[in-house]
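> Pasting a predicted model and its sequence here:
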Amino acid sequence: MAQNTVEDSPKTPVTLLGLGAMGTALARAWLAAGHPLTVWNRTAARAGALAPAGAAVAATPAEAVAASRLVVVCLLDDASVDEALAGADLADKDLVNLVTSTPGEARARAAWAERRGARYLDGGIMAVPPMIGVPAAGPYVFYSGSAALFEEHRAALGAPAGARYVGADAGFAALHDVALLSAMYGMFAGVAHAFALIREEPVAPGELAPLLGSWITAMSGSIASTAEQLESGDYTGGVVSTLAMQVAGQGTLLRTAEEQGVSAELLAPYLRLMERRLEAGGGEEDLTGVVDLLRR
C-alpha cells in the first residue's frame, strides 16, 4: 500500500476570528486550500456569507475557539482581542495574532496567552487583501514567538500567504512589519512631493510615474550598502556621493519647491537631519549616519 503524501494528509482545522477585508481574504484562502474552517465575526452577516463556501459559523468567539486547536485572530486592534477572547478557554490552544500591533503590545499579548495556557505566535501581514491566496502576487506574513507552533502549523499558515519566521521574541514580527511599513510611507512621501512639483505644469502624472518607479528601483540598491555600513561601523566605505556633496545640493530642492508653490514639509525634516550629521563631522560619509541621529 502506498504511503500517504503530504498532499494526502488531512488539512489542519483553523478557527478565524474577524472577517474584515483581510480576514475574509484569509478565510477564502484557507477554504480554497481545503482547510476545515470555523469563523466568527461581530457582524454575523459577514460570517454567514462564508457558509456556502464551507465555513462553519460560530455564534460566539468562545464557541469558535473551542472548534479548533489553531486559532487565528484578525481583529481591529489589541483591545478587540481582549474583548473577543475574554470568555474563551485558551488552554492547549495555538493562538496566532494577526492584529497590527507594536513590538511591546505583541510581547505583552504573548505573556497574556501563556498565562492562559496557550502557545503564541504574533504575525505581521505584508500584503493587502487582493494579494492573499495569490502566490504570484508575493504576499507573506512575518511570524514570531513559539518556534514549535510555527513548525507544526507551517503548512496551514502558509496557505493564504508565505510564512516567514523571524524569531522567538514575540515582538519581532511587529518590529519587522512596522519597519517595512515605515519605509513604505517614507517612499510615499517622496512620491507625493514629486507629483506635487509637476501638478501645475503640462507634465502628465502618467508620464512621470514610470520614471519615478524606475528611479526608486535603481536607488533601492543603497539599502544593502546602508546595512553593510551599519554592521561594519564604517560609514565611509564605498561612498559614491558624500554627505557634504548632498547637503550642498539641498538648496536646489528647496528653491524648486518654493518656485513651484509646493510645501517642503515632507522633505525638510530629513534634510535637517543631513545638515546635523554634516555639522557633527560626517561630511565624508554616506547618508547612513542619519540612522544614529534618529535613535533617542
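Now that the structure is in, tell me what you want to look at.
> only C-alpha atoms for contact and neighbour calcs from this point on.
Will do.
> I216 is in what secondary structure piece?
For I216, the host element (DSSP states H and E) is helix 205-219.
> Pick out the residue closest to the middle of this protein.
D177 (3.4 Å; C-alpha atoms, centre = their mean).
> My guess is that residue contacts M126. True?
Yes: counting by C-alpha atoms under 8 Å, D177 sits close enough to M126 to count as a contact (7.0 Å).
> who touches both of these two?
F142 (C-alpha atoms under 8 Å, 6 or more residues apart in numbering).
> Show me which positions of the helix or strand hosting L16 end up buried.
L16 is part of strand 14-17, with elements assigned from DSSP H and E. Judged by neighbour count using 16 or more other C-alpha atoms under 10 Å, the buried positions of strand 14-17 are 14-17.
> got another, please set it beside the one above:
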Amino acid sequence: MARKHDGSPVTVLGLGLMGQALAGAFLRKGHATTVWNRTASKAERLVAQGAKLAGSVRDAAAASPLVVICVSDHEVVGGLLEQLDDVLDGKVVVNLSSGTSAQARDLAARAARRGGALLDGAIMAVPDEVGSKDVAVVYSGSRAAFDAYEPVLRDLAEATYLGEDHGLSSLYEVAVMPLMWGILNGFLHGAAMLGAVNVNASAFAPIAEQAIGSATRWLAGYARQIDEGVFPPVDVSIDLHRAEMQHVVAESEALGVNAELPKFIRAMADRAVAAGHGGESYPAMIELFRAPG
C-alpha cells in the first residue's frame, strides 16, 4: 500500500464520546470526514464542523478508503461488518472498540473475507485527550495497512505498532486495565484511611501522585528481572513488603476501614513467601500471577 498523505478521507462509524472525539480530531487536521451513528442526532455538532453524515453504515463505509470503527464492543463491530460485504474490498478498517484478543483475530478474518485489511487498536486515553501527542494508540495487524495510514493515525495520537498478531492491541488494553484499577483502588483505600481522621482526599492527592510517580520509575528494572527470571532484592524484599502490608491491615482495622484489599495483597505475599520467594524482590510475585488461581 502506498503511504497516504495528510488530508486523506476518513470515515468514522460510531459517535459515542470517543467516536466524536476521533471524528473531531480528523476534522481539525483537515480530513474529509464522513460519520455514521445509529442515532443520527449525535452527529449534529460534527456536521456543524464540516463532517458529512451518511444515511447508512454502507454509505459511510463506501465514502472513504479508511474506515474507523469505535463502538461499544467487538460484537457490535462484527454486526457492522456483516452489513458491509461488498464495500470493504481494498479498504483499511481500524477497529478502536474494546474486546478480547480472540475477538480481534476473528474480526480480522471477517474483514479479510470481505477484501479489507484490519488494524486493531487500543486507545490509551480518555476522549478529551484525543488529538494530543501526549497520549498513545497502539495498533496490531496488517503492517502494510499501518505503514500506509500511519500519518493519518498520528492525527489522533502517538501511534505505536505492536506486530502482525491482530490480538496484541486488545491484549495490551486489557493488561493495562488492572494497572489502572490497582492505582485507583489504592488511592481510594488510602483516602478512606485518612478520611477516618478527617483528612480530605484533596490533601492526600498530591502526596499520592508523588508516590505513584516513584513507583513508575521502578517498572523498567522490575521488567528486566521478570524477563531474566532472576529477582535479586535490590531494594526491598517480599518479606519486608509483607511486614508493611500487615501494618496497612492493622491500621485499616483500627480505623474502621474495609481491610479486604490489603488482606488480599498480604495473602498473595504469604503464598510467595511459602513458595520460597520471601528474600527476593517484589517482581518475584509474577509467579503467582502466572499460575491459575
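Yes, it's here. Predicted model, so just to flag it, every value in this text is computed and none were measured.
> returning to that earlier point: and the residue nearest to the centre of structure 1? What does it align with in structure 2?
Using TM-score structural alignment, the equivalent of D177 of structure 1 in structure 2 is E173.
> And D234 of structure 1, by the same measure?
In structure 2, D234 of structure 1 lands on V230 (TM-score structural alignment).
> A274 of structure 2 versus that match, what's the distance?
18 Å (C-alpha to C-alpha, to the nearest Å).
> of those two, who's got more company?
V230 (14 against 10; other C-alpha atoms under 10 Å).
> Helix, strand, or coil at the more buried one?
coil (DSSP: H, G, I helix; E, B strand; the rest coil).
> one step back: the residue nearest to the centre of structure 1: what's it in contact with?
Applying C-alpha under 8 Å, 6+ apart, the residues contacting D177 of structure 1 are 124-126, 142.
> Make JSON lines out of the residues you listed and add secondary structure and neighbour count.
Converted to JSON lines, those look like this (DSSP: H, G, I helix; E, B strand; the rest coil; neighbours: other C-alpha atoms under 10 Å):
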{"residue": "G124", "secondary structure": "strand", "neighbour count": "23"}
{"residue": "I125", "secondary structure": "strand", "neighbour count": "22"}
{"residue": "M126", "secondary structure": "strand", "neighbour count": "20"}
{"residue": "F142", "secondary structure": "strand", "neighbour count": "23"}
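> which part of structure 2 lines up with the helix holding I216 of structure 1?
Using TM-score structural alignment, helix 205-219 of structure 1 pairs with 201-215 in structure 2.
> which residues touch the matching stretch?
183, 187, 191, 194-195.
> let's see it at 7 Å
By C-alpha atoms under 7 Å, 6 or more residues apart in numbering, the residues outside stretch 201-215 of structure 2 that reach it are A191.
> Buried residues of it, list them for me.
So, applying 16+ other C-alpha under 10 Å, buried residues of stretch 201-215 of structure 2: 201, 208.
> after superposition, how close is it to structure 1?
On superposition with structure 1, the mean distance recorded for stretch 201-215 of structure 2 (mean C-alpha distance after the TM-score superposition for structure 1) is 1.3 Å.
> As a markdown table, the buried residues of strand 14-17 of structure 1 with distance to L266 of structure 1 would be great.
Output for the buried residues of strand 14-17 of structure 1, formatted as a markdown table (distance: C-alpha to C-alpha, whole Å):
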| residue | distance to L266 of structure 1 |
| --- | --- |
| V14 | 44 |
| T15 | 43 |
| L16 | 39 |
| L17 | 38 |
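> Going by distance to T100 of structure 1, which of the residues you listed wins?
L17 (14.3 Å; C-alpha to C-alpha).
> Return the residue of structure 2 aligned against the closest one.
L17 of structure 1 maps onto L13 in structure 2, by TM-score structural alignment.
> just D292 of structure 1 next, same as before
By TM-score structural alignment, D292 of structure 1 lines up with E287.
> Just say helix, strand or coil for that match.
helix.
> Can you list the residue ranges for helices in the stretch 1-150 of structure 1?
21-32, 44-48, 61-67, 78-85, 103-115, 147-152 (DSSP state H, counting those that start in this stretch).
> Throw those helices into JSON lines and include mean neighbour count and distance to D286 of structure 1, thanks.
Listed next are those as JSON lines, based on neighbours: other C-alpha atoms under 10 Å; distance: least, C-alpha to C-alpha, whole Å:
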{"stretch": "helix 21-32", "mean neighbour count": "20", "distance to D286 of structure 1": "40"}
{"stretch": "helix 44-48", "mean neighbour count": "17", "distance to D286 of structure 1": "51"}
{"stretch": "helix 61-67", "mean neighbour count": "21", "distance to D286 of structure 1": "52"}
{"stretch": "helix 78-85", "mean neighbour count": "14", "distance to D286 of structure 1": "39"}
{"stretch": "helix 103-115", "mean neighbour count": "18", "distance to D286 of structure 1": "30"}
{"stretch": "helix 147-152", "mean neighbour count": "16", "distance to D286 of structure 1": "38"}
